[in-house]
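S.K.: sharing a model that was predicted from the sequence below.
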Amino acid sequence: MRRSGLRRHLLRTLFVAVAGLLACAGAAPASAAVTPKVVVIGVPGLTWADVQASPELTALIGKADVGSITVKTAGPHTCPVDGWLTLSAGTRAWASDPDRPCELPQVTDGKIPGWQSYVDLQSERHTDALLGRLADEESRVCGFGPGAALAVAKKDGSVANWFPTFDPAKVVGSDCAHAIVDAGAMPPREGRKEARQKVAGLVEQAMATDSRVLLVGVGQELANAHQQLLVAMRFPTDDGGRWLTSDSTRRPKLIQLTDVTATVLPAVSLDGSPVRVDGDRHGDAAAVIEERLDTNQRFEQPRPMLVAVSMTILVLELLAVAWFWLRRTPRSRTAATFALLTQAGFFIAVFLSTITLWWRWPAPGFSLYCVVLGISALIAGLAQVVLKRYAFLGIALVAYVILLIDGVLGTPLQFGSMFTDGPVIGGRFYGFGNSTFATLAVAALVVAGWAAQRLVDKSRMQAALAVLAIGGAAIVVDGRPGWGTDFGGIIALTPAVLLLAWLTWRGSISFRALVGVGAAGVLAVTGVAYLDYLRPASERSHFGTFFARLLDGDAADVLIRKLQMAMQFFYGVAGWAMLAGVVVAMLATVLPGRVPFPAYRAFYSSLPMIRPALLALSTCGLVGMLLNDAGVALPAIMTGFAVPLLVAHLLASPVTVSPESHLVQESHRVD
């Protein structure tokens, strides 16, 4: 009995196990069969204003996860051809040079005419774009329309599985794993209404194929079109309409063009990341459209208003300084000091302005102009009245604290401010940009120098530790992935902080120690990059990605491209003017005796920590200029923040000159 019972138990167990294996084996094909295809409908120039003007597109919002897409590619303009080739490569491509027309080539005898010229252009521009990668990774991707032919072309320019117009029946079949559809560029004026209706109809046809449909802008309709964030929608929704995002932008409601290719090829390592949803369900269609239009205002206005605000402050500053230079009265001195502090306050106002939500005000551009000027003047006035000759320190300390907090919180104040290359430009979606870093670097070194001055008479070791603590906090926040995520920034700031700490501790530095400081900085940066490299590829920041390129021997194009970006400032007079100003400022920190202003010469030698702090600022600017893609712009921005602080302090601390000795003595000591 026991043996027969055991035998029955074993047979039952074997039967259950075999049945389970058969069920698992049968489940795999079934799961693969119901996995939806991705149908990408690309529409160059499709804006949220088009959605607002179209009842058909507005009606689609309730069926979609929504957001905006930045279509920045490698070149200065994103013509449709640039966008479609970017989808082909999964990396930003370059196709529309001034001497190259924006029109799409037509498929001829199963090939793209002039394909090799596009391939050669990627090499010339060092874009890293491997045209034809989409078709190479997925040979059964189908294309419909002239633009889609570029997207699905193979590496040799040949086109398979391509059709002139969209045919939903072909998507339903097994020949198409995914589909790319060119809905045509939006006409600038006449025919736009009909084009919107056509797009809505294509979406409905694509949804009928039981596919995952992604409607996106893929470029601007014309080479010189006004750039803005374009429409992104994904159909159908899984659990009600939500907001689109991706790991490449790390911003809710925002994706970029390379994310589209990554969505079609989720298993392939690309520059973009698959599109996903995030956050709460979105509201009604009208609220969604209004919010997206407001967002466009937020990202379009800062760049032109930056020039307007900067020029206004500069003109007022020059007038106030000229008044003081000619009159030398207490009132003119106060006015000149206020104007200089206003320029310094501007480096805080650009971030605090985002708290006001100015893009939702009437006349957003003018509102931003007034808000930034107002906050700059308010900061200057408060610092001048409350802190008097310590106004420079108060502004530097406020900038330091605000940027540390902003970095830890994920840079909400920087994103969309005047100091970020916003989504339209596509320079940086998260972390600290070059202008933000320049502000933080000046603030950190000034605050660290002042703290060291307070401690240096008591203990040089304690003063040096204070420098390392204050400067180290800035380095950590600036460089930590997910916070500042600024690879170039820590390369420049780390040696500057180490140099300031060494000079604080020892008072001078030998050549051997200088080499050691530089080596320590390199090791620190390399260590951060290596630790980031150890993370999964999808979670790496710029640090780990660049380290991986170095290991693969694939970093040359990146370095050349960054060098080209740094050199582009010298194509005009402005770049050379910035360089001249930066060189003069740096020389003043190492050759104070040559500066023709007695007040500065006296200030330079009045306290032990002034010289180390100024040398650290010059070191940070010099390293940043040589190793950062911002080139001369980085130390120029630092100079624009540091010099007004310094001159304002000198004006707030009157000096007397002895005619016999030509020596300058401060009327009161600056601690």
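M.R.: On my side now, so go ahead.
S.K.: for the rest of this, base every contact and every neighbour count on C-alpha atoms.
M.R.: OK.
S.K.: list the buried residues in the strand or helix carrying Val442.
M.R.: Assigned by DSSP states H and E, Val442 belongs to helix 434-456. Judged by neighbour count (16 or more other CA atoms under 10 Å), helix 434-456 contains these buried residues: 434-453, 455-456.
S.K.: ditto for stretch 378-398
M.R.: Going by neighbour count (16+ other CA under 10 Å), the buried part of stretch 378-398 is 378-381, 383-384, 389-398.
S.K.: just the ones of these in strands?
M.R.: In this view, the buried residues of stretch 378-398 have no member that belongs to strands under DSSP state E.
S.K.: let me see the contact set for Met461.
M.R.: Contacts were defined as CA atoms under 8 Å, 6 or more residues apart in numbering; by that measure Met461 touches 504-505.
S.K.: ranges for the strands of the stretch 151-300 of the chain?
M.R.: Counting by DSSP state E, counting those that start in this stretch, the stretch 151-300 of the chain forms strands over residues 162-163, 178-182, 212-216, 230-235, 243-245, 254-256, 276-278, given from the N-terminal end onward.
S.K.: could you dump the ones you listed to TSV with distance to Gln52 and mean neighbour count?
M.R.: Written out in TSV, the entries for those read as follows (distance: least, CA to CA, whole Å; neighbours: other CA atoms under 10 Å):
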stretch	distance to Gln52	mean neighbour count
strand 162-163	31	20
strand 178-182	22	26
strand 212-216	16	25
strand 230-235	11	27
strand 243-245	18	25
strand 254-256	19	28
strand 276-278	22	17
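S.K.: go through those and name the closest to Ala520.
M.R.: Minimum separation from Ala520 across the strands of the stretch 151-300 of the chain (CA to CA) falls at strand 254-256, 37.0 Å.
S.K.: pull the residues that contact the closest one.
M.R.: Defining contact as CA under 8 Å, 6+ apart, one finds that strand 254-256 is touched by 67-72, 232, 244-246, 248-249, 272, 275.
S.K.: repeat that for stretch 235-245.
M.R.: Identification of contacts with stretch 235-245 by CA under 8 Å, 6+ apart yields 61-68, 207, 212-214, 232-234, 251-255, 275-282.
S.K.: end to end on it, go ahead and measure it.
M.R.: The first and final residues of stretch 235-245 sit 14 Å from each other (CA to CA, to the nearest Å).
S.K.: cool, and stretch 428-442?
M.R.: One end of stretch 428-442 sits 21 Å from the other (CA to CA).
S.K.: residues touching that stretch, excluding its own?
M.R.: 249-251, 347, 396, 399-400, 403, 407, 410-411, 414-415, 419-423, 474, 478, 482-486, 489, 493, 617, 620, 630, 634-635, 637-638, 641-642.
S.K.: one more structure, for comparison:
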Amino acid sequence: MIHLYALAATITVALATIVGLLWGRRALTRIAASAAGLMILGLMTAYLLPSGTVEAGSVTTDSQKLLSRDRPVVLIGTSGLRWQDVDPETTPHLWEMLDAGAGAAGATPTTAGSNSLCASAGWLGLSSGQTVLTGSTVGSGADKEYRCADWAVEPADGTAEDADEHGTTGASGPAEVVGWSFLQSLQQRSVFRPQLGTLGDAFADSEKCATAIGPGAALVLADTSGTVSRYLTIEQALRDPVAAFSCPLTVVDAGSAPHDMPDQDDPASSVTPPGPAADNERASDVRAVDDMVSRISAAAPESAQVLSVDVGGPAPGRSSLGVAVSAPEPGEAGQYLSTPGTRWVGVFRVLDLPITLTSAAGIPAPAEFTGSPLTQSGARTADTAESVAELVSLTERDHTLRPLTGVVTTSVLFLALGAFAMITVGLPRLRQRGRVVLARRASRATAGILTVAASVPAALFLMTTWSWWNPAATELPMWTALVGSTALVACTAALAPRNRVWAAPAIIAGITFVLLTVDAVLGTPLHRGSPLGAAPTLGGRYYGFGNPTYSVYAAAALVFAACLATLVKRRFGRVWAIIATVSVGAVTLLIDLLPQFGADVGGGLVLVPTFAVLVMGVAGARVTWQRFAVVGGSGVLLVVLIGFLDWLGPAEQRSHLGAFFQSVLDGTAMQTVLRKGGYAARSLWTDPLSWLTLAILVALGLLLWRGRTFWPRFQAGWLTRTERAWPVLRPLLTSLIVAAVGGALINDYGMRIATFELFAALPLIGLAVIGAARSTPQIKEIPSSRSVPAR
């Protein structure tokens, strides 16, 4: 937890600086400085008393590749085996391996939804190195159902059957995947366009042999024609293990443990996963899989590097991290596994396996492969039960967090809209009717609601410092951590002086900005327990800034820069205000864009013109299309330069920027752009909240543009009043629109980018608006029980 101590210390120091500048009270600054000292003391203690082990889910630091090139590799694949299934009674062999010091990790499956219900799901992902389609939807209406594509493995010319009939051990021979052409045709419907047989072709082209044992393994090592050069059944391989495991790579299908049927209310309930559904029968399947892993491990050569990984599917319902275990090495302590592609201790993608296998064999990785080779990411605890519990917690934490995202963000957005309605409609009417006391109380309540709402984005990340998932990931500690973190930020904002309408927004936006900046520098540890962070069970972005984080970070950075510019301009003049705004913009851009921090290509493209609008507003310069185009072009060149520098590094260590630069070179970039563009377009007509977001942006745009040219009579009292107290408000709102629209156009989240930005920015702007409304002269209430006659 060293990074959390460092994070808390940095945030506290930043708060002391912000509050000291805004208020200037020595006592308050001393209190904040004392708190910072305590946090720094905790940091030093954490360094002086290291535990020697890491926790699953932490940020990876130094690591080394798991597999070496001078030893053969045996990959044992299972299907449907989760860490929740691992215990001494049901999986005694896996438990003994962990006791002996085996490496361990949770493996993110290659597919989700209906595709994960098919037996071919994980195996085809290994074959192509990408997410695949495993079936198709047939029928319509009540008769609509999802059907898995049929396939089978037949030894060519009956060689394997002939060997069995004669009682011999059965030397490996070629085999053919029946139904391969239909499986390939399915992939043409995928936006990823996976090419089945890519891994098999890589080994065939390098003239290095690879043996497939069992039907699933045949799918992995089949070439693009559907042919497997060396194929054996499990029984044949166990009768003559010396011949069976003689190649540099052997892939084994150790069996499946299908999960229970989904509920009837589940959208995928029409799909019937293969295998038994009863709990006791599934426990029997898990034991059978564990026993097969034990037999294969015992038959593998002593020099072999044995890796047992659940490749996923058939698994209806929510995705879970599968069981991944590497055979223990003599004299070595147990390690968690990871990859540079996830940067999570104890987490890697099943799609990291293809490049891991080619790297171990010394074969150049095909361009279609993503991810990085498996690494050892740190010593795990010697207590096997504790290690298993940590890996189980990764799935449970993710399942607990995901439903919170929509609930919180939507609730905050509607609270902010309701507060705006109160400010613009409710409060003026109360004052017009002479209900000044009631208006004052409503104003205070509205300010309190906006303060809490504005504090939620920071709290969604700060809640991770509570480690709320220990000892179990349940909703009560999660909500407690969120409420406590929100209260901490809101109480700090309550210290803001009321005579400056931008003071409270400055504190909250400053906390959010500093929080996410330091989090990115430390490897995004706070994302791992945040509803807005990565979802390891779904296999998307694991590190850096995802789309929700970009939205929150951009909004907080813009508001904080505008507040800081106002403060600096009052004390030091316009030039220093411009420098302050540029500085915040530069930090925001570098943190969001650099591969070692945010690694966000789309955000980097948008932030340059976004901050340019704000800087020109602070400088009092006019925003013209020519200036905007020059600045936007400069942003593109900067992104290209950083992507090129990232691309120069090793392929397995490239971030999203380097990978995209490579896709430009190999001609697949347009496919990525079109795929993301399709996702963005669909967000507009599949999410009703996107319609509301678009309406708000259009209304705000008309309000700002109102026509100083076309509609001079179109006035907004709240905007005029707040702009008078905070002159930089108009360029700030313009830059927020640019960030929202630009992010929606470039990122695959589409209008949801703008929704998340409104979630973060609207309460902050509302605080300034209510501050301006509360500072205007008010009518004294008429001391009479009679209503005031209408004028």
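M.R.: Thanks, I have it. Keep in mind it's a predicted model, so treat the numbers as computed, not measured.
S.K.: of all the contacts of strand 254-256 of the first structure, which two lie farthest apart?
M.R.: Most distant of these, by CA to CA, are Lys72 and Leu244, 17.8 Å apart.
S.K.: how close does the aligned partner of Thr258 of the first structure in the second structure sit to Gly658 of the second structure?
M.R.: Residue correspondence, TM-score structural alignment: Thr258 of the first structure in this structure matches Leu351 in the second structure. When CA to CA is applied, the distance between Leu351 of the second structure and Gly658 of the second structure equals 18 Å.
S.K.: between those two, which one's more packed in?
M.R.: Shown here are Leu351 of the second structure and Gly658; by other CA atoms under 10 Å, Leu351 has more neighbours (28 against 25).
S.K.: got the contact list for the residue lying closest to that one once chain neighbours are set aside?
M.R.: Closest residue to Leu351 of the second structure apart from its sequence neighbours, by CA to CA, 6 or more residues apart in numbering: Gly129 at 5.6 Å. Contact partners of Gly129 of the second structure, counting by CA under 8 Å, 6+ apart, are 194, 198-199, 351-352, 354-355, 368-370.
S.K.: one more pass at 10 Å, please.
M.R.: Contacts for Gly129 of the second structure were tallied using CA atoms under 10 Å, 6 or more residues apart in numbering; they are 110, 123, 194-199, 220, 350-355, 366-371.
S.K.: show me what it lines up with in the first structure.
M.R.: Under the alignment (TM-score structural alignment), Gly129 of the second structure pairs with Gly90 of the first structure.
S.K.: kindly report the same for Gly604 of the second structure.
M.R.: Checking TM-score structural alignment: Gly604 of the second structure goes with Ile490.
S.K.: now do the SS call for that match.
M.R.: Local secondary structure at Ile490 of the first structure is given as helix here, using DSSP: H, G, I helix; E, B strand; the rest coil.
S.K.: surely it touches Leu498?
M.R.: No: the pair formed by Ile490 of the first structure and Leu498 falls short of the contact definition of CA atoms under 10 Å, at 11.7 Å.
S.K.: overlap in contacts, those two.
M.R.: The contact lists of Ile490 of the first structure and Leu498 share Gly521, where a contact means CA under 10 Å, 6+ apart.
S.K.: ok, these two, which is more surrounded?
M.R.: Neighbours per residue, other CA under 10 Å: of Ile490 of the first structure and Leu498, the larger number sits with Ile490, 28 against 23.
S.K.: from Gly479 of the first structure, how far off is that one?
M.R.: For Ile490 of the first structure, the distance to Gly479 of the first structure - CA to CA - is 6 Å.
S.K.: what sits in contact with each of these two?
M.R.: Looking at what touches both Ile490 of the first structure and Gly479 (by CA under 10 Å, 6+ apart), the common residues are 525, 528.
S.K.: so the most centrally placed residue in the first structure is in which element?
M.R.: Nearest to the mean C-alpha position of the first structure, counting by CA atoms, centre = their mean, stands Arg428 at 1.0 Å. Of the helices and strands defined by DSSP H and E, none includes Arg428 of the first structure.
S.K.: which residue lines up with it in the second structure?
M.R.: Arg428 of the first structure is assigned Arg541 in the second structure as its aligned equivalent, the criterion being TM-score structural alignment.
S.K.: wait, what's in contact with Pro146 of the first structure?
M.R.: Pro146 of the first structure is in contact with 81, 84, 104-107, 112, 162-165, 181-184, counting by CA under 10 Å, 6+ apart.
S.K.: which of these does the second structure keep?
M.R.: Contacts from the contacts of Pro146 of the first structure that recur in the second structure, judged by both residues aligned by TM-score structural alignment, their matches' CA atoms under 10 Å, are 81, 84, 105-107, 112, 162-165, 181-184.
S.K.: narrow those to just the buried residues.
M.R.: Here the buried ones among those, as counted with 16+ other CA under 10 Å, turn out to be 81, 84, 105-107, 112, 162-164, 181-184.
S.K.: and the two most separated of those?
M.R.: Comparing every pair within these by CA to CA identifies Ile112 and Ala183 as the most remote, at 18.7 Å.
S.K.: wait, what's in contact with the counterpart of Ile296 of the second structure in the first structure?
M.R.: With TM-score structural alignment as the criterion, Ile296 of the second structure lines up with Ala206 in the first structure. Each residue near Ala206 of the first structure by CA under 10 Å, 6+ apart is listed here: 38-41, 166-169, 171-172, 179, 181, 200, 212-214, 235.
S.K.: swap in Arg318 of the second structure?
M.R.: 112-113, 116, 262, 395, 399, 537-538.
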